[in-house]
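> This is the structure alone, sequence omitted:
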């Protein structure tokens, strides 16, 4: 066995370990990059009657409002959830939702019921949910049918 082969056999484990560590650092850096996903309403959105589903691929959230409490439930656990009501002058009012019991359910007291008191009134809402650095965003209208 010549000296080049011996040197290769001696260095191979260190090169493999170094490659593994560097690839892990690279993937960790890529995971922290900002990723935005647009969510779209699935059919007609009626938050008051609990019929508002937003979708982005496999991810879905359901937005509902009952007795002054707005609740969001999702198919995947959220890290944070924020809901905005937007008035006619396009001024948003933000509501940072708090986790209910699990990261699948988020709730907060909001004024959505007061902003759409009559049947067929529309209200613009915005949603931002975060899952492991990925942000899911939506801008949609809710309209009460019944």
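Sure, I can see it. Bear in mind the structure is a predicted one, so any value in this text is a computation, not a measurement.

> all contacts plus neighbour counts: C-alpha atoms, from now on.
OK.

> how far away is the most centrally placed residue in the chain from residue 80?
Per C-alpha atoms, centre = their mean, the C-alpha nearest to the average position across the chain is that of residue 129, at 2.7 Å. Using C-alpha to C-alpha, to the nearest Å, residue 129 is found at 6 Å from residue 80.

> burial measure for residue 26, as a count.
11 (other C-alpha atoms under 10 Å).

> got another, please set it beside the one above:
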């Protein structure tokens, strides 16, 4: 075995380990970069009657209101979530949602039920859900059907 082959056999394990560590840093850095994804309603949205699902690829969010508390349920654990009510003059009221039992469920008291409690009432809503640097956003309208 000559000198170059011996040096290659000694250096190769260190290069493999270094490449493995460098690729892990690269993938983690790429996952933490900010990205924005748009969610769209899956069918009609009726938040009061618990029939509002927003989708973006495999990520889904279910939004409903019970007794004045707006709840967001997601298919992936969230880092944070914010719910917005938009009035007819495009004035926005923000409601940061707090985590319930797990990072899949978020809620906050909102006046949404008071605004759209009657059949046929409409309200424009916005959602921002954060997951590891990715922001899932949606602007949609809900209408009370029953």
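Arrived safely. Predicted model, so just to flag it, every value in this text is computed and none were measured.

> that older thread, what's the closest non-adjacent residue to the residue nearest to the centre of structure 1?
Leaving out its chain neighbours, the residue that sits closest to residue 129 of structure 1 by C-alpha to C-alpha, 6 or more residues apart in numbering is residue 81, at 4.4 Å.

> Now for the counterpart of residue 89 of structure 1 in structure 2, how many residues are close by?
Correspondence of residue 89 of structure 1 to structure 2, assessed by TM-score structural alignment: residue 89. Neighbour count of residue 89 of structure 2, defined by other C-alpha under 10 Å: 6.

> Likewise for residue 22 of structure 1?
With other C-alpha under 10 Å as criterion, residue 22 of structure 1 counts 11.

> how far out from the middle of the chain is the host helix or strand of it?
Assigned by DSSP states H and E, residue 22 of structure 1 belongs to helix 3-31. Chain-centre distance of helix 3-31 of structure 1: 36 Å, with C-alpha atoms, centre = their mean, to the nearest Å.

> mind listing the helices for structure 2?
3-32, 112-115 (DSSP state H).

> how far does the longest one sit from the chain's center?
Read it as helix 3-32 of structure 2. 34 Å.

> quick one: it to structure 1 mean distance?
Here helix 3-32 of structure 2, set against structure 1 after superposition, deviates by a mean of 1.4 Å using mean C-alpha distance after the TM-score superposition for structure 1.

> before we move on, what about the last one?
In the superposition against structure 1, helix 112-115 of structure 2 averages 1.6 Å from its aligned positions (mean C-alpha distance after the TM-score superposition for structure 1).
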